[in-house]
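1. model this:
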Amino acid sequence: MTELWPIVTAFCALAALFVVGLPMIWRRKLEGETVDDWLAVRRTETSDELLLSDAQLRVWDDKETENSAQAKADSITSASSRPGYQVALAGLIVLATIVLYDRLGAYEDVQITRSIASLDEATPTDVTALIARIEARSVERPGNLDYQSLLGEYYVATGNAAGALERFEAILAEAPNAPDVLGRAAQAEFVAEGQVLTERARKRAEQALAGDPRQKSALATLAMGSFGAERYQEAIGYMRVLRDLEIPGSEGHQLMISAIAEAESRLSSAGATEVVSETTAAEATKAAVTVTVSLPVGVDESALAGQTVFVIARPAGSAARMPTAVTRIPANSWPLTVSLSDANSMAGQKLSALAKVDLEVQVSPSGQPGLNNASFTGALRGVLVDSNSVAKVTIRAISQ
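-> Below you'll find the model as predicted:
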């Protein structure tokens, strides 16, 4: 606040000057009408004593009227110029300024933003103080979702899963379909419940994947929940998606490889009749869905250059939006022909286990999945899972 007070003081002093000081020097004399000039003219025009006498009487009457009006004006001016009124008005201006800033001011938000920008140079004490300021500010501004998100991430990093869940739920109250928030809320609840995947956490994670099939928090939550429940085949599916999202050779990539190996080992030890290895997954391409995606009439393919096409398969007739298989390709040339197989399946599911699927096509300018990010979309229901047939979908523009 040290930067703000000089500015506030200067503006309040300026307001007081206008309200208190200037009225004391801006006095205007009120002059009434007079017939002196008219009398002087008439004197030169006539020497009639009667007319002169009558004119003099009128002059005296006008003088009395003028003096009375001036006295009245002086009394009004002096009353409006009493210092007490101006001082009270100046105080009211200062009070109103303080109240308005308290309700609408954003100086503290600016200071918090500056502190966040300089976090690289901050000490642990500085970080703790900043979090305390954000917590206090979030109480004053409960609708600020950025503060809720920052606190949620901080609580996750510091092991306060219950606190993080509370913050993410506050965001979900305003944005109930945000995939990243749904995924983080599911993960926080999973940790807060002692590594137990509750029904609500599972539904939130699946809803997050329906909006964004590559939402890491949701994938990790379902993977750990399935692993803990000894559903190793399902866990392996989620882990493979997570592995493919990591940069090859990175720490996260190696961690997923180790986790997949551990899950496959436990699956084998449990007496599973079949362990789906990488080779098996690569070979499971006989059952597939092939779809040709075409542009609508009148749309030039250059208008979609550089955009990303998502082809999504779900169980036929299912109300859930959890994908069974997903593939993405660049929109280079039209029409596009895409094949979906078990190699594109997600989260331990198998496309080959379904007889029919519903297909959805999304064209995304940003490269992010989800109807909210799509400029064109198309759908086809009840498509047979058969590598010998080709389904055809014509996309349409989404009305903005």
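2. from here on, just use CA atoms for contacts and neighbour counts.
-> Fine.
3. now do the SS call for V393.
-> strand (DSSP: H, G, I helix; E, B strand; the rest coil).
4. burial check on it, number of neighbours?
-> Neighbour count for V393, taken as other C-alpha atoms under 10 Å: 20.
5. spatially nearest residue to it (excluding sequence neighbours)?
-> V293 (4.9 Å; C-alpha to C-alpha, 6 or more residues apart in numbering).
6. quick check: L14 vs P23, distance?
-> 14 Å (C-alpha to C-alpha, to the nearest Å).
7. same thing with G225?
-> 76 Å.
8. more neighbours: which of those two?
-> Neighbours per residue, other C-alpha under 10 Å: of G225 and P23, the larger number sits with G225, 23 against 16.
9. tell me the contacts of that one?
-> F190, Q195, V196, L197, A235 (C-alpha atoms under 8 Å, 6 or more residues apart in numbering).
10. structure for this one too, so we can compare:
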Amino acid sequence: MVALWVGAVALFVIAALFIFWPLWRYGAQKNNISVIDVDARLAENVRLFHEHIAELETHLAAGRIDAEQFAQLKLEQERALLDDEANIRAAQQTRRLNVGVATFAVVAVVAVLSTYVLYRELGSSADVEIRIAQLEKQYLDNRDYQIGKDPDPARTREMISLIEERLEDNPDQLQYWFLLARMYMDVSDFGKATNAYLQVLERDKESAMVMAEAAQAMFLRDGSKINPAAADLVHKALKVEPDNIMALGLAGIEAFGKQNYLEAIKYWGRTVKLTGADSPGGQALVAGIERAAGLFFANGGTQEQLDAARDGRHIAVNVLLASDVKVGPDQLVFVYARAWQGAKMPLAIARFKVSELPKRVVLTESMAMTDSMTLATVDKVELVARVSQDGTATAKAGDWQGSIGPIDSAAAPADLQITIGEQVAP
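-> Here you go, the predicted structure:
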């Protein structure tokens, strides 16, 4: 902000020099003739003119000059008289310039002050200040992240204060309401974040992103509960943008809360397909899907109903641990499907701890590592279940595993089972 005003002042000084320099220069010349009595000067010139004419007439009468010479000399005297009068009038006008300079100086000062006041009232100085503060906050936050430190929330609160002040003057600035909502989310003020998001929706009623974020703010404000208003926003967002990840996750939470476990599995399965099963959010959703499936079965649901509700191909397998296998309860188990012939990259993969065995695992298209290699891209697969010694997905000597195959990926039996009981050779 300081740089803006310094630049403005510098431009004003340059402009003033272009105008005041000529005025000052001619004003200095004016001071040299300010004591001249214009009328007396003119009268003296006229007197001298008549004296010269009288002398010429005397010379003409004495025959020293002829009539033609007399006329020429008289004309020259008349021209000299007119030139002197013009110079005296110009000097008189220069004297009056003093008033013009003073007036201009006053007008210039008034113009500068008026410009400053009008810019403060009607200009974008507040927007410039917010932008500068935002850039500084981003720089400092990124620096904190690089050294493993959480950003100072005081910066966010300072931004909130600046935006709130700006919105008091201009409450229809949609981008500031949206930015304010996210700032409130950053400081966990979910009530004010909700209100800010609703202000955005009053001005942009068709934004799926804003609907989903507003529903999330309501969800957090209400203690991780989906109220009717939030649910309405979620379903409106999905109508506008069916692949909105945030809305899909919230829709699954709503369905789960209503004990509609098949719907929850459907929404969360779609989310995992979009985000990937290996992402942090994807892993949590896979666990949620498994929990929803367990509750579905506990409430009398059947595997056929669950399979019918899933999107795309899926393979369910029961994973057991042989009694003579000695592994720790916190070791990771990887269960995956890979092509029976061809590349060995997993087409679908799940992981969990040994302590959860025995466990029924459902591998789906959404659990693929890439969109180009899923259960739908091959006809025959091999299922592998392995206990990792070092927590990585790559098989190493000493790991325990089991496998079955080939399995028809389009019509896998419902009673598949893998027993982990073979140790990977060195």
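11. on that earlier part again, where does the strand or helix carrying the residue nearest to V393 of the first structure end up in the second structure?
-> Here V293 of the first structure sits within strand 288-294, counting by DSSP states H and E. Aligned using TM-score structural alignment, strand 288-294 of the first structure spans no residues in the second structure.
12. just checking, what packs against that strand?
-> Contacts defined by 3 or more C-alpha pairs under 8 Å, 6 or more residues apart in numbering; DSSP states H and E place strand 288-294 of the first structure against strand 336-341, strand 390-394.
13. hey, which of those strands is tucked in deepest?
-> Highest mean neighbour count among those (mean count of other C-alpha atoms under 10 Å): strand 336-341, with a mean of 19.
14. would you map the strands across the stretch 1-150 of the first structure?
-> Assigned strands in the stretch 1-150 of the first structure: none (criterion: DSSP state E, counting those that start in this stretch).
15. state the span of the second structure onto which stretch 311-327 of the first structure is aligned.
-> Taking TM-score structural alignment, stretch 311-327 of the first structure hits no residues over in the second structure.
16. can you show me the helices along the second structure?
-> Secondary structure of the second structure (DSSP state H): helices at 2-32, 38-62, 67-122, 125-146, 153-169, 174-186, 190-203, 208-221, 228-240, 245-257, 261-275, 280-298, 303-309.
17. select, out of those, the one closest to I349 of the second structure.
-> Counting by C-alpha to C-alpha, I349 of the second structure lies closest to helix 280-298 out of those; the figure is 10.5 Å.
18. follow-up on the earlier one: among the helices of the second structure, which is nearest K359 of the second structure?
-> Per C-alpha to C-alpha, nearest to K359 of the second structure of the helices of the second structure: helix 280-298, 9.9 Å.
19. mean shift between that closest one and the first structure?
-> In the superposition with the first structure, the aligned residues lie an average of 2.0 Å away from helix 280-298 of the second structure, counting by mean C-alpha distance after the TM-score superposition for the first structure.
20. same thing with stretch 82-94 of the second structure?
-> Relative to the first structure, stretch 82-94 of the second structure is 4.3 Å off (mean C-alpha distance after the TM-score superposition for the first structure).
21. about what we covered before: make JSON lines out of the helices of the second structure and add distance to K359 of the second structure.
-> Listed next are those as JSON lines, based on distance: least, C-alpha to C-alpha, whole Å:
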{"stretch": "helix 2-32", "distance to K359 of the second structure": "65"}
{"stretch": "helix 38-62", "distance to K359 of the second structure": "116"}
{"stretch": "helix 67-122", "distance to K359 of the second structure": "67"}
{"stretch": "helix 125-146", "distance to K359 of the second structure": "39"}
{"stretch": "helix 153-169", "distance to K359 of the second structure": "44"}
{"stretch": "helix 174-186", "distance to K359 of the second structure": "38"}
{"stretch": "helix 190-203", "distance to K359 of the second structure": "38"}
{"stretch": "helix 208-221", "distance to K359 of the second structure": "32"}
{"stretch": "helix 228-240", "distance to K359 of the second structure": "33"}
{"stretch": "helix 245-257", "distance to K359 of the second structure": "21"}
{"stretch": "helix 261-275", "distance to K359 of the second structure": "18"}
{"stretch": "helix 280-298", "distance to K359 of the second structure": "10"}
{"stretch": "helix 303-309", "distance to K359 of the second structure": "15"}
